[in-house]
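Asks: Dropping a prediction and its sequence here:
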Amino acid sequence: MTTTTAFTIAADGSYAARLAGEGDALYAERWTLAGPEAYAVPLPLAQPEEADSEVLPLADGRVLIHRRVAERHAFALLYPTGAETGPSTGELQLGGVEVREGVRVRLLPPCPAGTGAFALAAEDTVTTVWQVTGDPSGPRPVARIPGRCSGGVWLDRAGRLLALDRELEGITKAVAVDLASAGVSPLLQITEDSDDRLLLADPDSGLLLIRSDAPGTARLGWGVLGSSLPVRFPECLARTGEARPFAVQPGQSLMPETCGVALRLPEGDIGLWRPADRQVFRLAAPTGWLGGSGLWSAQGRLHLPYATPEVSCGMVGLDLPVSPPPPVVLESPTPTAPRPVPLQQAPLAGR
């Protein structure tokens, strides 16, 4: 039986990566998505990969792999290379990070800048962001944040502003981390005692997808980075339960209400929604859908990766249906680069 693991798509949609293989014989696999048809290139080494290894595609075609060896976390770059005996895999060791027992280290989502890659090391009282590529001396810490952080969402195209969900004194709030200055500032402050997490963001429009218990129970909501308008919690999203957004349509500058959002529904199906819509369109997921992942085009088409015994590397496209209600008029962010500022309190009438 083929193992299904997390499938990660590069920020520019050029490549993707996952662990593939059967049983204990796992290996990294790179998908090329920029051409007319997707195709996969296996990147096996003499030693199989462990099931808890992580892979991350870079825009230059190399694949970053994160392996845990005892309490050491090692990083390397894998790439296909032609050899006299046939195709093989090259490996460039990048060094590692030593952490204490109980510290969780994981890769952050692909950086929008393309070639850089970062990891998060979370302890109970402090969290460190590590840059694991781009420095000849190996991984280096670029920011230390008081508190235990999770999540990880990029807020700009330059890969400088990173949003993390920070837990302090039993309350979780999303904060923005400036990786150039190591500064930390509030991002979500819906109410003083609510848990406010950022799930997804679109740097072009400023659209933010949020999960918060400010309405009384944990619900999906949306806001706009830099806007004075409060976070909204549509009833149509409340009916999706524990749905999780996994892709947002890019290229909709200053028009967050028109951005398509893809949701992974609890039943395993797909929900398609726009902030301007009053309904979530439900569609069946393709057979063999990988990792609850996907990629929106600027034209509004959602591309979903899948693998089956008959098709080892495939992409299927879905169009966002047209919603009958007209678009609502919303305040848009200024055309300057988005700046992380606290969102105003959400209206809690009827709580």
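Replies: All right, it came through fine.
Asks: only C-alpha atoms for contact and neighbour calcs from this point on.
Replies: Fine.
Asks: For Leu92, the count of nearby residues, please.
Replies: Neighbours of Leu92 under the rule other C-alpha atoms under 10 Å: 11.
Asks: hang on, it in a strand?
Replies: Yes - residue state for Leu92 (DSSP: H, G, I helix; E, B strand; the rest coil) corresponds to a strand.
Asks: Which secondary structure element is home to the spatially closest residue to it that is not a sequence neighbour?
Replies: On the basis of C-alpha to C-alpha, 6 or more residues apart in numbering, the spatially nearest residue to Leu92 that is not a chain neighbour turns out to be Leu77, at 5.0 Å. Secondary-structure element containing Leu77, defined by DSSP states H and E: strand 72-83.
Asks: also this one, for the comparison:
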Amino acid sequence: MCRTGFAVAADGSYAACLAEASGSGGRWFAERWTLSGPEPYAVPLPGAQPEEVSAKVLPLSDGRVLLMRRLADRHDVVLLHPAGPGTAEVPVCSLPGTDVRLLPPSPAAGSAFALVPGPAGGTEIRQVHGPGGPVRVAAVAGRCTGGVWLDRTGRFLAVDRERDGRTKTVAVDLHTGEVTDLLRITEDSDDRLLLAEPDSGLLVLRSDATGTSRLGWGVLGSGAPVRFPDSLRPDGLLLTPVAASPGHGLALVALRAGAPGGAESLALWRPGAGRPNWRPAPAGWLGPTALWLPDTPLRLPFSLPDGSLALASYDAPSVCPPAPAGAPQSTAVRAPVTPVTRTAEVLPLQDAPLPRGDARA
């Protein structure tokens, strides 16, 4: 069975994806995974109509699945949940525009958000489901993509904003609508945030500040420069961060390593510890997706040959192997520090007001 668009609820209770109906010739339906029991299992949720592969799904922590369909010049959002032998479908809202993007599952239980084209080339962040119903919560000048949650309450969101020919990551306070710079490594670089671990403050990003596009890392609130380790540039592989271990102290990062032709493997890497620790990825990995909850091992969702579902578990390596003696380990690029007066809690890396001695420094 073919599956795509896999997403996991922020609390790890449920997941959702699109599955292709057998022999349908491209007709898809939503599928919900239950992850909180001893074994994962799936429930098909076919809606009122067959879905296109372009439809997007988002699991909620109460077991319902939010689905977004494109219809001409708008996107319709519905909620799906099991109802007896069939599926109940509840309309939620319609979003104008063809370039609408669902954001990753929010840490705020029961809430879902989307990026919607706004006036004058801007972007609106809309709550499409949650307390108070559908509502616009913020507006950002410029076209926005991406979407990374910066805290565990669902208040602070990072998006990559394209403006004046450059892409920089900004942080948005969804309670006040305030927008602040988050990544501005150099004035001429394109900087995109890929992953954040809220407990440790670790940020994993991609930037061309060194002259070529590279993976880098920094710590929110630290005065240290953003670093671009050579160990994250393996020949012939594209590394994509998929999860980080929760908790204080510098996080362990799981990365999908994709090779030309579709082969993939798993890399476990700790900032400053040298080369990654390589592990085989399960065949049928529904990546790039992973689940890493407190006090649990890293788990990767995958499909078995018979179409059933499973989670592959990985324990953290005791020590990541060091880089060879004398080998360069990273290139550091220091972001400019601009004096600012802001009330938001999420600020550029060197300006974030975190306590001295915090594990993030």
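Replies: Structure received. Values in this document were obtained by computation on a predicted structure and should not be read as measured data.
Asks: And the residue nearest to Leu92 of the first structure? What does it align with in the second structure?
Replies: Using TM-score structural alignment as the criterion, Leu77 of the first structure maps onto Leu79 of the second structure.
Asks: Ok, Pro309 of the first structure next?
Replies: The equivalent of Pro309 of the first structure in the second structure is Pro305 (alignment by TM-score structural alignment).
Asks: quick one: the strands in the stretch 201-350 of the second structure?
Replies: 202-207, 214-219, 226-229, 238-244, 253-258, 264-269, 277-280, 298-303, 309-314, 330-333 (DSSP state E, counting those that start in this stretch).
Asks: what angle sits between the first one and strand 238-244?
Replies: Counting by axes from the mean of the first three to the mean of the last three C-alpha atoms, to 10 degrees, strand 202-207 of the second structure lies at 160 degrees to strand 238-244.
Asks: Go ahead and confirm the match of Leu77 of the first structure touches Pro91.
Replies: Yes - the pair formed by Leu79 of the second structure and Pro91 meets the contact definition of C-alpha atoms under 8 Å, at 6.4 Å.
Asks: Which one's more surrounded, these two?
Replies: A count of neighbours by other C-alpha under 10 Å puts Leu79 above the other of Leu79 of the second structure and Pro91, at 22 against 12.
Asks: and the more buried one, how far is that from Ser106 of the second structure?
Replies: Leu79 of the second structure sits 16 Å away from Ser106 of the second structure when distances are taken as C-alpha to C-alpha, to the nearest Å.
Asks: If we ignore the residues flanking it in sequence, what's nearest the alignment partner in the second structure of Asp269 of the first structure?
Replies: Matched to the second structure by TM-score structural alignment, Asp269 of the first structure sits across from Ser265. Excluding the flanking residues, the one nearest Ser265 of the second structure by C-alpha to C-alpha, 6+ apart is Ala281, at 4.6 Å.
Asks: Report the separation between the equivalent of the one you found over in the first structure and Ala262 of the first structure.
Replies: In the first structure, the residue paired with Ala281 of the second structure is Ala285, using TM-score structural alignment. Taking C-alpha to C-alpha as the criterion, Ala285 of the first structure is separated from Ala262 of the first structure by 11 Å.
Asks: Nearest the geometric middle of the first structure, what residue?
Replies: Per C-alpha atoms, centre = their mean, the C-alpha nearest to the average position across the first structure is that of Pro109, at 4.7 Å.
Asks: My read is that it contacts Gly151, right?
Replies: No - judged on C-alpha under 8 Å, Pro109 of the first structure makes no contact with Gly151 at a distance of 9.3 Å.
Asks: Helices of the stretch 151-300 of the first structure, start to end?
Replies: Taking DSSP state H, counting those that start in this stretch as the criterion, the stretch 151-300 of the first structure carries its helices at 235-238.
Asks: which position in the second structure aligns with Pro44 of the first structure?
Replies: Pro44 of the first structure is assigned Pro46 in the second structure as its aligned equivalent, the criterion being TM-score structural alignment.
Asks: Now that match. Nearest residue, chain neighbours left out?
Replies: Spatially, and ignoring its direct neighbours in sequence, Pro46 of the second structure is nearest to Phe29 (4.9 Å; C-alpha to C-alpha, 6+ apart).
Asks: so the strand or helix carrying the one you found matches what in the first structure?
Replies: With the criterion set as DSSP H and E, the secondary-structure element containing Phe29 of the second structure is strand 28-34. Taken onto the first structure by TM-score structural alignment, strand 28-34 of the second structure occupies residues 26-32 there.
Asks: Tell me who's in contact with the aligned residue in the first structure for Ser61 of the second structure.
Replies: Using TM-score structural alignment as the criterion, the counterpart of Ser61 of the second structure in the first structure is Ala59. By C-alpha atoms under 8 Å, 6 or more residues apart in numbering, the residues touching Ala59 of the first structure are Ala10, Ala11, Asp12, Ser14, Tyr15, Gly114, Thr115.
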